[in-house]
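> mind folding the following:
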Amino acid sequence: MLDIPSSVRVDVEALLAAQNHMGVCDAIEQYAPVGKPDTMTAPHFPKVAGIDSTVPPPAHTVAPASPAPAPPSSPGAPGAPGALIQDRLAGWVSDLTTLHELTERLARTAVMDDALHEVLRAGAALVGARRGLVVLEPADGLGPDTTVGLGLARADLGHIETVPRGATSYGRILDRTDGTGEPEVHADLLSEDGLDPRHREVAARLGYAASFALPLATEAAGRLGAAVWLYDEPAEPVERQRHLVGLYTRYATEHLARLLELERARAKSRTIAEELLPPRLPRVAGVQLAARHRTGPRGGGDWYDALPLPEGALGLTVGSVTGSGASAVAAMGRLRASLRAYAVMEGEDPVAVLSDLELLLRLTEPARSATALFAYCEPALRKVVLAGAGHSPPLVIGERRTEFVETSLSAPLGMLACWEAPSVEFSPEPGETVLLYTDGLLHRTGDPMDRAFARLHAAAAGVPRTIRDDPGAIADHVLHTVLPDGLDAADSDEDVVLLAARFE
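Sure thing, here's the model as predicted:
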């Protein structure tokens, strides 16, 4: 509580309406009373968000001679104790509001690149700089390592990287072995004695004259990297600015550490999923193959495969396991490996292949279901026999037709006590492409399924004649037409798989 005499009143509403952006230290310097204080206890404000609010004690210890009586000052006068308190509180409110807004904006970022850009923008606003860069280089050496700039083009970052590492602010921070979090301040780079010649040349070329660098490090997260802000003229942040940006970067480091852990987990999941899929497609006479695969950070359950079979035949399959994440990736790998074995043994009968897979799923993965489609192809005869379990029908794309193959309606694998559905047979014409895909292609559109199917059909019908001989180009056209504006690469629970087979 503040020990304030009854003659002094603090108008809180006037405080909030003032919107005074003066910091705590500035208010103390400008409004500290001179001489003997009023007969009141020295106020001790509580600590707020790391801001040391203790009022320095008076410099004198012996009361001076009584001065001549002065007229009483009103509470709103600049030298009055009430004005001092109001200015201090207004500075705290302004600083804390700014920090709250900046940290909230950072907390809304979910991707590392977005978070790094937000850290740069917020730090530049706090220290009064216009440009800067963040060097992400985790101390554990596991990466990812990257450099992001604010107001600096890629070529500008390239120029900065030509400066010897030990001559740069971020290099000295990242090479520290004592783990200190002290900033690197260069208030006037071009006038410094001993500045590296290359650094001087780059600073003159890019037009910056001062820099302020902070480590992105905390005791819990360790050292993640360093942030550097650049000034166009000789300058350096004042104590208040350093304090605020220090608070902000400590919070930012913890947020970046969480994103880094998530990014590494996603990278591992993507790597495992890619390794469980075919590294390359086989070459079989009479057919050309191409595949496209997009895995979301929480996906991983979709697969595709192309397997050469005896007597020049070819087995094509796509499928999807329910769930997402590492467990779905593992289940997908087991099912795909099992399906390959069944295809080798009885691939000419797709119904038998999927029936065996259904039995395996019920015995080994009782908590999961899966959709699958298996096609037994004889390229020499241009004959395809396929069976599907809860899967979307293939699409035939040719000069004279673009149509879905009529398949039997069936429940997904694992949904029935015993799965069996009749197969269908069709013959693609020379030059036609059979497109197999997973439901993720349709779900990522965000449309109802009937509209998604219509969009897919329209995209296939609109394949330009100039690329109809290339199954890879056909798959790319369909993918980017159905999922425009980066939807194919956006974060999603849904994987996307396309497998295109063009018959000659």
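> C-alpha from now on. contacts and neighbour counts both.
OK.
> what are the boundaries of the helices in the stretch 301-450 of the chain?
Assigned by DSSP state H, counting those that start in this stretch, the stretch 301-450 of the chain shows helices spanning 326-346, 350-364, 440-443, 449-461.
> kindly reformat these as a markdown table containing mean neighbour count and distance to A125.
Listed next are the helices of the stretch 301-450 of the chain as a markdown table, based on neighbours: other C-alpha atoms under 10 Å; distance: least, C-alpha to C-alpha, whole Å:
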| stretch | mean neighbour count | distance to A125 |
| --- | --- | --- |
| helix 326-346 | 19 | 41 |
| helix 350-364 | 20 | 57 |
| helix 440-443 | 22 | 41 |
| helix 449-461 | 17 | 45 |
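> tell me who's in contact with the residue most central in space within the chain.
Nearest residue to the geometric centre of the chain (C-alpha atoms, centre = their mean): V111, 1.3 Å. With contact set as C-alpha atoms under 8 Å, 6 or more residues apart in numbering, V111 has these partners: L259.
> what is the burial count for L189?
Residues lying near L189 (other C-alpha atoms under 10 Å) number 20.
> likewise P297?
For P297, the neighbour count with other C-alpha under 10 Å is 22.
> circling back: next, format the helices of the stretch 301-450 of the chain as a markdown table and append distance to M415.
Listed next are the helices of the stretch 301-450 of the chain as a markdown table, based on distance: least, C-alpha to C-alpha, whole Å:
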| stretch | distance to M415 |
| --- | --- |
| helix 326-346 | 16 |
| helix 350-364 | 9 |
| helix 440-443 | 20 |
| helix 449-461 | 21 |
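> second chain to compare with the first, below:
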Amino acid sequence: MASNAPVGKPTDMSSPRLPKVAGIDSTVPAPPHTVAPLPGVPSAATPSDAALPPGVLIQDRLASWVSDLTTLHELTERLIKTDSLDGALREMLGAGAALVGARRGMAVLEPADGLGPTSTIGLGLAHADLGTIETVPRGSGSYGRLLDGLPEAEPPGAGLPHAEPPGAGLPGNSPAAPRRPARVPEPIAIRDVRTEEGLDPRHREVAARLGYAASYALPLATEEAGRLGAAVWLYDEPAEPDERRRHLIGLYGRFATEHLARLLQVERARARVATVAEELLPSRLPRVPGVRLAVRHLTGPQGGGDWYDALPLPEGALGLAVGSVSGTGPSALAAMGRLRASLRAYAVMEGEDPVAVLSDLELLLRLTEPARSATALFAYAEPAQRRIVLAGAGHAPPLVVGDHRTEFVETSLSAPLGMLTCWEAPSVELSPAPGETVLLYTDGLLRRTGDATDRAFARLHAAAASVPRADRSDPGAVADHVLRTLLPGGLDPAVEGEDVVLLAARFE
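Below you'll find the predicted structure:
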């Protein structure tokens, strides 16, 4: 709710130092009692306007409307380019500050359904400042009142008599309750924190400490999306936006809320996919004498079918596997889980022969999922003898990293599983030296670089060769260095659906 303006000469808004955008002067020179006309709503002519020809007045108003539309177009275009909740909140906060003529502010993401995620973003406020603002009781702060005061609206026609449809009272014929859209509250303007009635003393104390004198809070909510959060902008001097600015920030806020709602759905879907993928993979790596293991698994936006496994086998042996299932999304995750579980069973029965393990896996995939292909690499390791026997089906060769060599293991070329009537390829045996680390990885690691295959292999080799000597005794440090060097910016968002798996085994 907006406070009553204090008696006396009105004060101009805080003079922000924000870049100007088309149609909006961030210094807000107009005093509050000089209200700009709302777009589409004609205002009464002033004495000076009466002396102007009607054509000039119409041109001025049209120019003002065009300028406002241009401003909103530019700001919404910038907002729509954001692809993360954090980025969208920051863009919305900065654009809103220019629209309302403020210098600082904060945005709180707190969906009403309680499913998260939640976050707080500041503009011109340090992390400690945000913490200080959050010490104000929520019932006193404007954004807190918006977050806690969104009751559901009654459906249209509630409380009015209406005719019951035929059979409405019979069992099984009860109509579904209509969806109740959320009632969107009005923005809250506090023109002067020092004189506003009903504020908690802590609110005035925090305002004096941080040096702001007024605030304007906008709900991030629509009837369809419900409540997602709230944004509040802070003024250095007593002030509040005029009607024109309120209208513009209201339009922009509704668009921003819908954009945030879409990003929220995407973020939650990604989180669910990542959770399912993690649950289908080993919760921890086994401890086998003579070898130390580490794994790094990065899930793509849509959730791919990359997987890994490490299982202890009889007589102190160890089975290591990595693979990838074609496709993305829940179906690929389900196929990945079935394939991994089958490989574990085959490895226990005939792990000493990796070719037999992959042959059985090929037959299973061809019979149960003929429309799907997969790559896989299985290694039977005997750490006590530092001996590894491995076979791969359409998979990238392992990489051996040590003090005296960094080289790919020469494996035979083979088609992926599900591509041939009968799969079989010769196995390869290698003997890592003490202190050497064998890296098993999926093709997603190479594709995420965005380079051609030969260049991606060269970059992977260079990244492994550059591991500092101090880190080579730790397989986790080796994996981290390779990932940082190969993917300095993390997962490339341009490559959709590609997971990354990097399994490191260091032999003592």
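> map the residue nearest to the centre of structure 1 onto structure 2.
Counting by TM-score structural alignment, V111 of structure 1 lines up with S84 in structure 2.
> what's the answer for G222 of structure 1, then?
Aligning on TM-score structural alignment places G222 of structure 1 opposite G226 in structure 2.
> give the contact list for L142 of structure 1.
When the contact criterion is C-alpha under 8 Å, 6+ apart, L142 of structure 1 has no partners at all.
> that one pairs with which position in structure 2?
With TM-score structural alignment as the criterion, L142 of structure 1 lines up with L115 in structure 2.
> just list the residues touching S140 of structure 2, thanks.
Shown in contact with S140 of structure 2 (C-alpha under 8 Å, 6+ apart): 198-200, 203.
> switch to 6 Å and redo it
The neighbourhood of S140 of structure 2, defined by C-alpha atoms under 6 Å, 6 or more residues apart in numbering, consists of 199-200.
> where's it relative to R204 of structure 2, distance?
Relative to R204 of structure 2, S140 of structure 2 is positioned 10 Å away (C-alpha to C-alpha, to the nearest Å).
> just tell me what T368 of structure 2 corresponds to in structure 1.
Under the alignment (TM-score structural alignment), T368 of structure 2 maps onto T364 of structure 1.
> repeat for A102 of structure 2
In structure 1, A102 of structure 2 lands on A129 (TM-score structural alignment).
> can you check D403 of structure 2 too?
In structure 1, D403 of structure 2 lands on E399 (TM-score structural alignment).
> R262 of structure 2 pairs with which position in structure 1?
Per TM-score structural alignment, R262 of structure 2 is aligned with R258.
> just M336 of structure 2 next, same as before
Under the alignment defined by TM-score structural alignment, M336 of structure 2 corresponds to M332 in structure 1.
> measure the nearest residue to its match once chain neighbours are set aside to R264 of structure 1 for me?
Counting by C-alpha to C-alpha, 6 or more residues apart in numbering, M332 of structure 1 lies nearest to G301, which is 5.5 Å off, once chain neighbours are set aside. Using C-alpha to C-alpha, G301 of structure 1 is found at 19 Å from R264 of structure 1.
> tally of neighbours for the aligned partner of the residue nearest to M332 of structure 1 in structure 2?
Superposed on structure 2 with TM-score structural alignment, G301 of structure 1 falls opposite G305. Neighbourhood size, G305 of structure 2 [other C-alpha under 10 Å]: 29.
> and the match of L142 of structure 1, that one's in a strand?
No - L115 of structure 2 is assigned coil when assessed by DSSP: H, G, I helix; E, B strand; the rest coil, not a strand.
> against G87 of structure 2, how distant is it?
Note on L115 of structure 2: its distance to G87 of structure 2, by C-alpha to C-alpha, is 20 Å.
> got it, and P219 of structure 2?
18 Å.
> what of Y380 of structure 2?
In this view, Y380 of structure 2 and G87 of structure 2 are 46 Å apart by C-alpha to C-alpha.
> which of the two has more neighbours?
Y380 (23 against 14).
> can you tell me what the more buried one aligns to in structure 1?
Superposed on structure 1 with TM-score structural alignment, Y380 of structure 2 falls opposite Y376.
> quick check: that match touching A313?
No - judged on C-alpha atoms under 6 Å, Y376 of structure 1 makes no contact with A313 at a distance of 7.2 Å.
> list the contacts of the match of Y380 of structure 2.
Residues near Y376 of structure 1 by C-alpha under 6 Å, 6+ apart: 315, 348, 384-385.
> swap in D492 of structure 2?
Applying C-alpha under 6 Å, 6+ apart to D492 of structure 2 gives the contacts R448.
> follow-up on the earlier one: now the match of R262 of structure 2: how far from T109 of structure 1?
Distance, R258 of structure 1 to T109 of structure 1, by C-alpha to C-alpha: 11 Å.
> A352 of structure 1 too?
49 Å.
> try Y304 of structure 1
Taking C-alpha to C-alpha, one finds Y304 of structure 1 at 33 Å from T109 of structure 1.
> these two: who's more crowded?
More crowded of Y304 of structure 1 and T109, by other C-alpha under 10 Å: Y304, with 25 against 17.
> T71 of structure 2 maps to what in structure 1?
Correspondence of T71 of structure 2 to structure 1, assessed by TM-score structural alignment: T98.
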